[in-house]
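1. Got a predicted model here, sequence first, then my questions.
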Amino acid sequence: MSGSGAGAAASAPVPVGDTVLLDLDEVGGRVERTELPGGLRVVTETMPGVLSATLGIWVGVGSRDEDPTVAGSSHFLEHLLFKGTASRSALEIATAMDAVGGEMNAFTAKEHTCYYANVLASDLPLAVTLLSDLVTEARNTAEDLESERTVVLEEIAMRDDEPSDAVHDLFAETLYGDTPLGRSVLGSTRSIENLTRDDVDGWYRSRYTAPSMVVTAAGRVDHRQVLDLVTAAFGARLGGGQRPAPLRTGDASPQKPARSAGLIARRTEQTHLLLGTPAMGRLDDRRYAAAVLDAAVGGGMSSRLFQEIREKRGLVYSVGSSLTHYAGAGAFSVYAGCSKKRVPEVLRLIRGELDRVAADGITAEEVARGRGQLKGGLVLGLEDTGSRMSRLGKSELSYGEYLPVREVLDRIDAVDEEQVRAVAAELFTQETCLAVVGPYRESDLDRL
């Protein structure tokens, strides 16, 4: 990486803060965290049994931070950063990564953005150099913005052409209304068409600062080596006495949906629907009981909804529930896709099952099965370096702490029938909202 940052690092090494050992066991590996001067945090997990490493640079900014006039800026910026830096063209960046067989990509969510690279462990220095260059030395030229604007508009069109994707954005809008959580990460066609170079570059320079960033690495990595690489790459940006940005707390979760229903009228073979209700935020201790509940109601092939609607009656191909958590807010929802003529019966069965669970809870057998499903999914999901890297980043940015895998398993094991019953009674007796993509008119929604 070139520029003043690298030069400063070479002449005056940045002092390293205290390193804390967060985990060391057979499940979680060796996890270490260091807070560097300037507020940049570095968290690593050493996995000696692999030959690769995944590096991520997380920025605590997402679509939730945008107002309507710049909706989609965070996602647009994620695209734009790959167009070139002060020292590398887009082709040079891509060529350098392809030459070592690595993969580099990024994603934007409502509360954070992540740039990551998966490489052989021996190529970790290259990954640090390229990713840090992207994140700290982006050009964001007007020419690049215009070419990428078309790409983002095509991505929005692709989302609109896929009803099972469009219904999820519609559900968020129906539940949260015209708020940052209710708006799509992609922005709207109108907002993207109106974004200027100053809008996007200003967003970059105000938000992409060391206190809002976390660097995570997992695989065959050494924490000291990662610190040295990151310190050299970020250079002068690690100066000053800044501390990490405070943990995002968010507003209180809404007690009822913004609207009762939302519709995208489309001539589709299937109707795609989401029925849901507000839920707790991600720092709520009841989230473990809610996760067990979600698994039992619609989280797998043995779940109530799958058995009742697909296996017994064959009304759908796909049906299931999901639980989403944000800072101070959340949602529980049930998705189904079926022919138009079956929609009334499918909705009746979904509502009936939720009513029964609200009144009676779930059985001890279902609780045990839900706990096992969550524990197995957690551990099996951590078999690769990418998922480990992602867990580190989300732990630091979203929770402000790292919980060892063993502790999370213990918390899941502690969930009992009464806790699940209490969560079910709260969630499933609230007002619901319905999002529908299919061959309907607005006047049909009341009937549904």
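-> Alright, I've got the coordinates.
2. alpha carbons only for contacts and neighbour counts from here, please
-> Noted.
3. list the buried ones in stretch 440-448?
-> Using 16 or more other Cα atoms under 10 Å as the test for burial, stretch 440-448 gives Y440.
4. In space, what's closest to the residue positioned nearest the centre of the chain - neighbours in sequence excluded?
-> With distances taken as Cα atoms, centre = their mean, A109 lies nearest the centre of the chain, 5.0 Å away. Closest residue to A109 apart from its sequence neighbours, by Cα to Cα, 6 or more residues apart in numbering: G62 at 5.6 Å.
5. Put this next to the previous one:
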Amino acid sequence: MSVEITTLASGLRVVTDRMAHLETASLGVWVGAGSRHEGAHEHGLSHLLEHMAFKGTRRRSARAIAEEIESAGGDLNAATSTEHTAYYAHVLAEDAPLALDILADILTESTFDATELEREKGVILQEIGAVEDTPDDLVFDIFNASAFPGQPIGRPILGTAAQVAKFGRDAIGAYLDAHYLSDAIVIGAAGAIEHDRIRDEAEKCFGGLSVDRIEANQAPARYLGGDIRLKRRLEQAHVVIGFEGLPYGHDDFYAMQVFANAVGGGMASRLFQEVREARGLAYSIHAFHWGYSDVGLFGFYAATGRKDVAELMPVALDCLGEAAQTLSESEVRRAKAQMKVSLLAALESPAARAEQIARQLMAFDRVLTREEIIARIDSLDLAQIRAAGARALGSAPTVAAIGPVAKVFSPDRIAERLRAI
């Protein structure tokens, strides 16, 4: 690894990783503000702000932004998540300063033109409508809402159509001023880059960022669990069953990741083999474990036919419950290998690597070495992994389902089934 980190006088941090033999660079701006930082009256603003960043600045029109980056052969994009918003570019090595200049321009000089704002709100309303029409996406939104009822972390990132339609320029400006502060931002770059050059360009381009922090809205998350079902005329039931997981800083976080991989992370996993291969009860089924800064979620997703829901539920739950007691050494070795391949693959992609080092710096105030992560994975024993799974399965269940949902188990019935294993 050739990671270098600099903290500028403003508090903004720059982290880079030079990757030998590459001729392109990926770089971006990661902001420690996402949907969970929004007040109730701001729901959807993080995502709207991400969209509006590309709609014109004092120096560039929306079209000029697109033409300038693409004339250099590069591309520009952004993404909003629960805890972060990212703006990033991929360019030839010599165009890294151009990419940083454009990124700084859209984050510090955007005009939020009223006409563009109304047009982009219309685009987001279309995006919200697309999710409503896509049950395998929507079910995860209602799953979060069920797991964290009445909390910002449980609200959908896109916002609601009614709320988004109300936003004006003042709301966007106030949110930007409150959250897009120099000490909440990391500039990450990887590939054919020189740290000193990126540092100097960042210092020059992002000097206009505010350093005055306004009290952020991030109440600690409380996993509660619950049951949300949307009965719709669909061919399949889309079901997510979940439990309380672990935050990414927890000592047993990697144990929980290995458990999730072992029970539902690939074609050889217990869920896939038993539910799909042996019984043909689902086309799609997989387990997951998501870690946030202060909480986590573990569970599985399945899409199954109306007639198969009643059989799938006990079979899938038995796979999970039995794994917490009988997970084997060979299953653990396979899950660990999958995790290590995923980790090492990120080191081969400048875009993935830039995101990895930026997010790690935000989460841990340092970048974790490859050797450190692999050592932590390898050090886990079978008892730790089983115990992590058992602890998750002992928490209050969360149910989210869309389609023909009458035979989806209730949280009480799920807990009862797991206790009986």
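-> All right, it came through fine. Owing to the predicted nature of the structure, the values given are computational and were not obtained by experimental measurement.
6. Please state their TM-score.
-> TM-score for the superposed chains, counting by TM-score structural alignment, normalised by the length of the second structure: 0.93, backed by 413 aligned residues with a Cα RMSD of 2.2 Å.
7. what number of residues lie near the equivalent of the residue nearest to A109 of the first structure over in the second structure?
-> G62 of the first structure maps onto G34 in the second structure, with residues paired by TM-score structural alignment. Using other Cα atoms under 10 Å, G34 of the second structure has 24 neighbouring residues.
8. Might one say that G34 of the second structure is in contact with T80?
-> Yes - using Cα atoms under 8 Å, G34 of the second structure makes contact with T80 at a distance of 6.3 Å.
9. Contacts only, for the residue nearest to A109 of the first structure.
-> 74-75, 108-113, 185 (Cα atoms under 8 Å, 6 or more residues apart in numbering).
10. Would you write a PyMOL line that selects the buried entries of those residues?
-> Typed into PyMOL, the line below selects the buried ones among these, using 16+ other Cα under 10 Å:
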select buried, resi 74+75+108+109+110+111+112+113+185
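11. ranges for the strands of the first structure?
-> Ranges of strands within the first structure are 19-25, 29-35, 41-46, 52-59, 103-108, 113-120, 213-219, 261-265, 271-279, 318-326, 329-338, 433-438, based on DSSP state E.
12. so can I have TSV of those showing distance to L445 of the first structure?
-> Converted to TSV, the strands of the first structure look like this (distance: least, Cα to Cα, whole Å):
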stretch	distance to L445 of the first structure
strand 19-25	51
strand 29-35	51
strand 41-46	49
strand 52-59	40
strand 103-108	32
strand 113-120	36
strand 213-219	44
strand 261-265	7
strand 271-279	12
strand 318-326	20
strand 329-338	16
strand 433-438	9
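13. For Y204 of the first structure, which of those is the nearest?
-> With Cα to Cα as the measure, strand 52-59 is the member of the strands of the first structure nearest Y204 of the first structure (10.5 Å).
14. Tell me which of the strands of the first structure sits nearest to R348 of the first structure.
-> Across these, closest to R348 of the first structure is strand 271-279 (Cα to Cα), at 11.2 Å.
15. Mean deviation, the closest one versus the second structure?
-> Mean deviation of strand 271-279 of the first structure relative to the second structure after superposition (mean Cα distance after the TM-score superposition for the first structure): 0.7 Å.
16. one step back: which neighbours do G34 and T80 of the second structure share?
-> 46-47.
17. Now for the alignment partner in the second structure of G320 of the first structure: which residues touch it?
-> The equivalent of G320 of the first structure in the second structure is H286 (alignment by TM-score structural alignment). Neighbouring residues of H286 of the second structure by Cα under 8 Å, 6+ apart: 264-266, 271-272, 300-302.
18. The same query, at a cut-off of 10 Å, please.
-> 240, 260-261, 263-267, 269-272, 299-303 (Cα atoms under 10 Å, 6 or more residues apart in numbering).
19. counterpart of T95 of the first structure in the second structure?
-> That one, T95 of the first structure, aligns with E67 by TM-score structural alignment.
20. do A296 of the first structure as well
-> Using TM-score structural alignment, A296 of the first structure sits opposite A262 in the second structure.
21. Next, count neighbours for that match.
-> As a burial measure, A262 of the second structure scores 28 neighbours (other Cα under 10 Å).
22. ok, the equivalent of E111 of the first structure over in the second structure - contacts?
-> Using TM-score structural alignment, the partner of E111 of the first structure in the second structure is E83. Contact analysis of E83 of the second structure by Cα under 10 Å, 6+ apart lists 31-37, 46, 153, 157, 218, 292-293.
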